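1. Could you work out the structure for the sequence below:
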Amino acid sequence: MSATLEALSKTLNTHLGDRVKSLEVAFGEVTLEVDAADYLPVMMSLRDEPALAFEELIDLCGVDYSTYANVPRTGRRFAAVVHLLSVSRNWRLRVRAFAPDDDFPSLPSVTAIWNCADWFEREAFDLYGIVFPGHTDLRRILTDYGFIGHPFRKDFPLSGYVEMRYDPDQQRVIYEPVTIEPREVTPRIVRESTYGNTDNA
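-> The predicted structure follows:
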């Protein structure tokens, strides 16, 4: 472990104390995990504590851990993962907090701490269904307003539920059940010489 990562880990443990649920150093990065109840106060400490001084939020994303790394997982399913940067201290940190309820995942919004989290939280809501109480404009950002479901959840069907098209007769956009026909896709280099030839059937 580098001296910088060791110093960061020690500083985090000193200033956050028992709010640190776990602290890992891997692949040259520090990952801090906190409980949902401690998420907001920890984030405020990370920004305001002079010894930590994480002035910038670089990224915030949702994660569905239901089958993380192709292995079924026990425990909570949805988490927000935040990447922070301290320019003055020249160090980075990853913070993870799991939503306590898988049926209605929810974590406090950090937009009052870093206002750049606005669109990141909207994306996590849109794609994973994670709700961020305290966000002033939590609505879909990538999918259509009438979209059903959250497409980055691992149980979301690959072809979706409905498809959208413009109907010239009704002169409006309409939604219909998905009509995608499953088909076999075989790379050309491994096809048999008779692939697709119905004469030999």
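
2. Only C-alpha atoms from now on, for both contacts and neighbour counts.
-> Fine.

3. how about the strands of the protein, start to end?
-> For the chain, the strands defined by DSSP state E occupy 22-26, 29-34, 56-64, 78-86, 91-98, 162-167, 172-177.

4. As CSV, those with mean neighbour count and distance to E184 would be great.
-> Conversion of the strands of the chain to CSV gives the following (neighbours: other C-alpha atoms under 10 Å; distance: least, C-alpha to C-alpha, whole Å):
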stretch, mean neighbour count, distance to E184
strand 22-26, 13, 41
strand 29-34, 19, 42
strand 56-64, 20, 29
strand 78-86, 21, 33
strand 91-98, 21, 39
strand 162-167, 12, 21
strand 172-177, 11, 22
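
5. quick one, what contacts the residue nearest to the spatial centre of the chain?
-> By C-alpha atoms, centre = their mean, the chain has its centre lying nearest to G62, at 1.6 Å. Shown in contact with G62 (C-alpha atoms under 8 Å, 6 or more residues apart in numbering): F78, A79, A80, V81, A124, F125, L127, Y128, I130.

6. Could you report the distance from it to L32?
-> Distance of G62 to L32, given as C-alpha to C-alpha, to the nearest Å: 16 Å.

7. Could you do W114 as well?
-> Counting by C-alpha to C-alpha - W114 and L32 are separated by 18 Å.

8. Sequence B follows; please return its structure for comparison with A:
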Amino acid sequence: MSAKLERLCRQLKESFGDRIGEPVLSLGELTVAIPAENYLDVMRQLRDDPAFRFEQLMDLSGIDYSEFTGYQGKRFAAVSQLLSLTHNWRLRVKVFAVDDEFPIVASVMDIWNVANWYEREAFDLFGIHFEGHVDLRRILTDYGFVGHPFRKDFPISGYVEMRYDPEQARVIYQPVTIEPREVTPRIVREETYAKGGGRG
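-> Now for the predicted structure:
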């Protein structure tokens, strides 16, 4: 561990104690998990405390842990990537939603405005609700889209399909008509493959 990350790790433990999980270093990056009940307070302190000064939220995304081998914890997490320009260090922060059936975590929009679209994306794709978000609605899928496509239990072909119906002169939704099929890659090329032009 670099001296800078050692210092950050030590400061995290000293400042937050049992309000955060044990910091973990992997592949040169420091990660800390924050219990949902402490999330907002800790994130605000990470931004405002001169010892940390994480001025920028670089990214925020959702994760569905339901198919991680050997994993026994909560299913959904929101993961933030923080950057301190003052100290030139980075920190990954995880917060797990308490309820797997209706995942809710606090919004950090009031701390970093840029969280707006990131949280909307995590809501759209994973179904994580960000409490306190002022405009939580879909951002990548259609407003009438059913489900959350990045969840591990979402079917590959979806639930419904959308098409324009010329008889009704409008867009309609209908059950999926695509038959799922297994695609086997072609590993043997025909003998004439290279003769039609190109480098033959």
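
9. of the contacts of G62 of structure 1, closest to V110 of structure 1?
-> Lowest distance from V110 of structure 1 to those (C-alpha to C-alpha) belongs to A80, with 11.0 Å.

10. Map that closest one across to structure 2 for me.
-> Aligned counterpart of A80 of structure 1 in structure 2: A78 (TM-score structural alignment).

11. go on, T111 of structure 1?
-> Aligned against structure 2 by TM-score structural alignment, T111 of structure 1 finds its counterpart in M109.

12. residues contacting the residue nearest to that match when sequence neighbours are not counted?
-> Nearest residue to M109 of structure 2 in three dimensions, chain neighbours excluded: A115, at 5.1 Å (C-alpha to C-alpha, 6 or more residues apart in numbering). When contacts are counted by C-alpha under 8 Å, 6+ apart, A115 of structure 2 touches L57, D59, L60, S107, V108, M109.

13. farthest-separated two in those residues?
-> Every pair of those checked by C-alpha to C-alpha; the farthest is D59 and S107, at 13.5 Å.

14. any chance you could map the helices in structure 2?
-> Assigned by DSSP state H, structure 2 shows helices spanning 3-16, 39-48, 115-126.

15. residues in contact with the shortest one?
-> When contacts are taken as C-alpha under 8 Å, 6+ apart, the neighbours of helix 39-48 of structure 2 outside the stretch itself are 16, 19, 34, 52-56, 95, 106-108, 111.

16. Pull the distance from stretch 95-105 of structure 2 to the chain's centre.
-> 13 Å (C-alpha atoms, centre = their mean, to the nearest Å).

17. what's the span of it from first residue to last?
-> First-to-last distance for stretch 95-105 of structure 2 - C-alpha to C-alpha - comes to 7 Å.

18. That stretch: which residues count as buried?
-> Neighbour counts using 16 or more other C-alpha atoms under 10 Å place V95, F96, A97, V98, P103, I104, V105 of stretch 95-105 of structure 2 among the buried residues.

19. Looking at those, spot the one nearest R163 of structure 2.
-> For the buried residues of stretch 95-105 of structure 2, the nearest to R163 of structure 2 is P103 (31.3 Å; C-alpha to C-alpha).

20. for the closest one, what are its contacts?
-> Taking C-alpha under 8 Å, 6+ apart, one finds F76, A97, G127, I128, H129 in contact with P103 of structure 2.

21. Then Q171 of structure 1?
-> Counted by C-alpha under 8 Å, 6+ apart, Q171 of structure 1 has zero contacts.

22. residue in structure 2 matching it?
-> Using TM-score structural alignment, Q171 of structure 1 lines up with A169 in structure 2.

23. and if you look at D101 of structure 1?
-> Alignment note (TM-score structural alignment): D101 of structure 1 maps to D99 of structure 2.
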